[in-house]
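Next come a sequence and a model predicted from it.
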Amino acid sequence: MTDVHWLDDNQLDAWKKFVAVVELLPGVLDSQLQRDAELSHFEYFVLAMLSEAPSRTLRMTALAGATNATLPRLSHVASRLEKKGFVERTPCEEDKRATNARLTELGYEKVVATAPGHVATVRENVIDPLSPEDVAHLDRLMGRILATLDPEHRFNPGARGA
């Protein structure tokens, strides 16, 4: 390991701050959503992705890609959301081997009711501490990192809702 290209002091400081944000932000988002909506961040993310899909419906495999989830994890969460009446799963009409997840009207109402508090939390903890130029830089930097982590664009966070 004599050829290790160690991080310099500036790189190490940036890396440590990045790791701290990656570790702290999920807890902040989960806490607000649990308190205000009795949802985990991942559950809300699933509902939000369905709310933006055509007819509020996606194949489970597409939803797994959109949420960066394994099918077993997504299936478990979909079961919980079904029990709450927010999602229903049905066989895909185009491919009977596939399963669709559809956001119910109750699920859509939950997303609409939950979104303002979630956005306020995102603003308070991520957007508002930054200048407009910082936000543009953050978008550019996260896009570059994401291009390395997800070169096939499976996660596709830049896509706007339909």
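That came through, no problem. Numbers count the residues shown, from 1 in each chain.

Every contact and neighbour count from this point should use C-alpha atoms.
Fine.

tell me the strands in the chain, going along the chain?
For the chain, applying DSSP state E gives strands covering 57-59, 87-91, 99-103.

most tightly surrounded among those?
strand 99-103 (a mean of 23; mean count of other C-alpha atoms under 10 Å).

between that one and strand 87-91, how big is the angle?
Relative orientation of strand 99-103 versus strand 87-91 (axes from the mean of the first three to the mean of the last three C-alpha atoms, to 10 degrees): 150 degrees.

Would you indicate which residues of the helix ranked longest in the chain are buried?
Counting by DSSP state H, the longest helix found in the chain is helix 9-37. Neighbour counts using 16 or more other C-alpha atoms under 10 Å place L29, D30, S31, Q32, L33, A37 of helix 9-37 among the buried residues.

Who are the packing partners of it?
Using 3 or more C-alpha pairs under 8 Å, 6 or more residues apart in numbering; DSSP states H and E, the elements in contact with helix 9-37 are helix 41-52, helix 105-122.

Would you mark the buried spots in the longest one?
Neighbour counts over helix 105-122 (16+ other C-alpha under 10 Å) mark G107, Y108, K110, V111, T114, H118, T121 as buried.

didn't the second one look like it was pressed against E52?
No. The pair Y108 and E52 does not pass the contact test of C-alpha atoms under 8 Å, sitting 10.0 Å apart.

Name the nearest residue to Y108, sequence neighbours excluded.
Nearest residue to Y108, sequence neighbours excluded (C-alpha to C-alpha, 6 or more residues apart in numbering): S51, at 6.4 Å.

which residues sit in contact with the one you found?
T57, L103, Y108, V111 (C-alpha atoms under 8 Å, 6 or more residues apart in numbering).

Please compare the first structure with the one that follows:
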Amino acid sequence: MTNLGDRRLGLLVAVVGIVIIYMSLQLPEPMSGTHIAYGPGFFPALLGVAAVVAGVTLAIVQPSAEQNEDEDAAAPAETPRLGGPVLVLLAVLSYIYLSDLIGFIPLATATLAILLMFGGMRFPKAIALSLLASILIYLMFSKGLLVPLPRGLLQPWALWL
């Protein structure tokens, strides 16, 4: 991509981040009587800040012309691959439609393992990392942030979750 294209993309990402921050500030305050000091706009605001920082960095920091020439010479001209984006879209749709039935931990483990293996990770390592990440994310959201995640197939063991 050219430097001008990188700058435009960076500015677009920064503008999207600003919009996310603005919209997250419009969300309601935390419920009174709870021990949570942050409301529903906290994480979207963090995401917006990250998008602004990433966009500004992309717009300002440019690789040298020599590096761009080396990348252009090394990159073979091939058609764009749609397998990755389609797989991510299927993963999101599967979570939307199957999470209540299957539950967060099993579905997130399977989905993340498939995505990692598609990216080139070997099966045992992908399963172990996916299971660990799914459990940590579940605990962070359900216990730390008090966001109820679907238990699905793990409902019989709900006391342990």
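Received the coordinates, thanks. As the structure is a computational prediction, the values presented were derived from the model and not from experiment.

Would you give the TM-score for this superposition?
TM-score for the superposed chains, counting by TM-score structural alignment, normalised by the length of the second structure: 0.30, backed by 81 aligned residues with a C-alpha RMSD of 5.0 Å.

related to what we said a few turns ago, S79 of the first structure is nearest to which of the strands of the first structure?
strand 87-91 (8.3 Å; C-alpha to C-alpha).

Near N3 of the second structure, how many other residues are there?
By other C-alpha atoms under 10 Å, the residues close to N3 of the second structure number 17.

What of A74 of the second structure?
Neighbours of A74 of the second structure (other C-alpha under 10 Å): 9.

and the buried residues of helix 105-122 of the first structure as CSV, adding distance to H41 of the first structure?
As requested, the buried residues of helix 105-122 of the first structure are exported to CSV (distance: C-alpha to C-alpha, whole Å):
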residue, distance to H41 of the first structure
G107, 15
Y108, 16
K110, 13
V111, 12
T114, 11
H118, 9
T121, 12
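
Helix, strand, or coil at A133 of the second structure?
Using DSSP: H, G, I helix; E, B strand; the rest coil, the structure places A133 of the second structure in helix.

Quick check: closest non-adjacent residue to it.
Leaving aside its sequence neighbours, A133 of the second structure is closest to T109 (7.8 Å, by C-alpha to C-alpha, 6+ apart).

where's the one you found, which helix or strand?
Using DSSP states H and E, T109 of the second structure sits in helix 104-118.

buried sites along that helix?
So for helix 104-118 of the second structure, counting by 16+ other C-alpha under 10 Å, buried means 104-117.

Find the pair from these with maximum spatial separation.
F104 and M117 (19.5 Å).

From one end of stretch 122-141 of the first structure to the other, what's the distance?
In stretch 122-141 of the first structure, first residue to last residue: 18 Å (C-alpha to C-alpha, to the nearest Å).

right, I mislabeled it, should have said stretch 50-68 of the second structure
26 Å.

Over to stretch 31-50 of the first structure?
First residue to last in stretch 31-50 of the first structure (C-alpha to C-alpha) measures 22 Å.

if we can go back for a sec, compile the helices and strands packed on helix 9-37 of the first structure into CSV and extend it with columns for distance to R80 of the first structure.
Below are those laid out as CSV (distance: least, C-alpha to C-alpha, whole Å):
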stretch, distance to R80 of the first structure
helix 41-52, 9
helix 105-122, 12
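
ok, and what's touching the top helix by length along the second structure?
Longest among the helix segments of the second structure by residue count, using DSSP H, is helix 3-25. For helix 3-25 of the second structure, the external contacting residues (C-alpha under 8 Å, 6+ apart) are 40-42, 44-60, 62.

next one: stretch 51-65 of the second structure
Everything outside stretch 51-65 of the second structure that qualifies as a contact, by C-alpha under 8 Å, 6+ apart, is 3, 6-18.

can you pull out the helices in the second structure?
Using DSSP H, the helices of the second structure run over 3-25, 42-60, 65-74, 83-102, 104-118, 123-139.

Out of those, indicate the one that is most buried.
Of all the helices of the second structure, helix 104-118 has the most neighbours on average by mean count of other C-alpha under 10 Å, namely a mean of 20.

So which elements touch that one?
For helix 104-118 of the second structure, the elements it packs on are helix 83-102, helix 123-139, judged by 3+ C-alpha pairs under 8 Å, 6+ apart.

try 7 Å this time
Counting contacts by 3 or more C-alpha pairs under 7 Å, 6 or more residues apart in numbering; DSSP states H and E, helix 104-118 of the second structure packs against helix 123-139.
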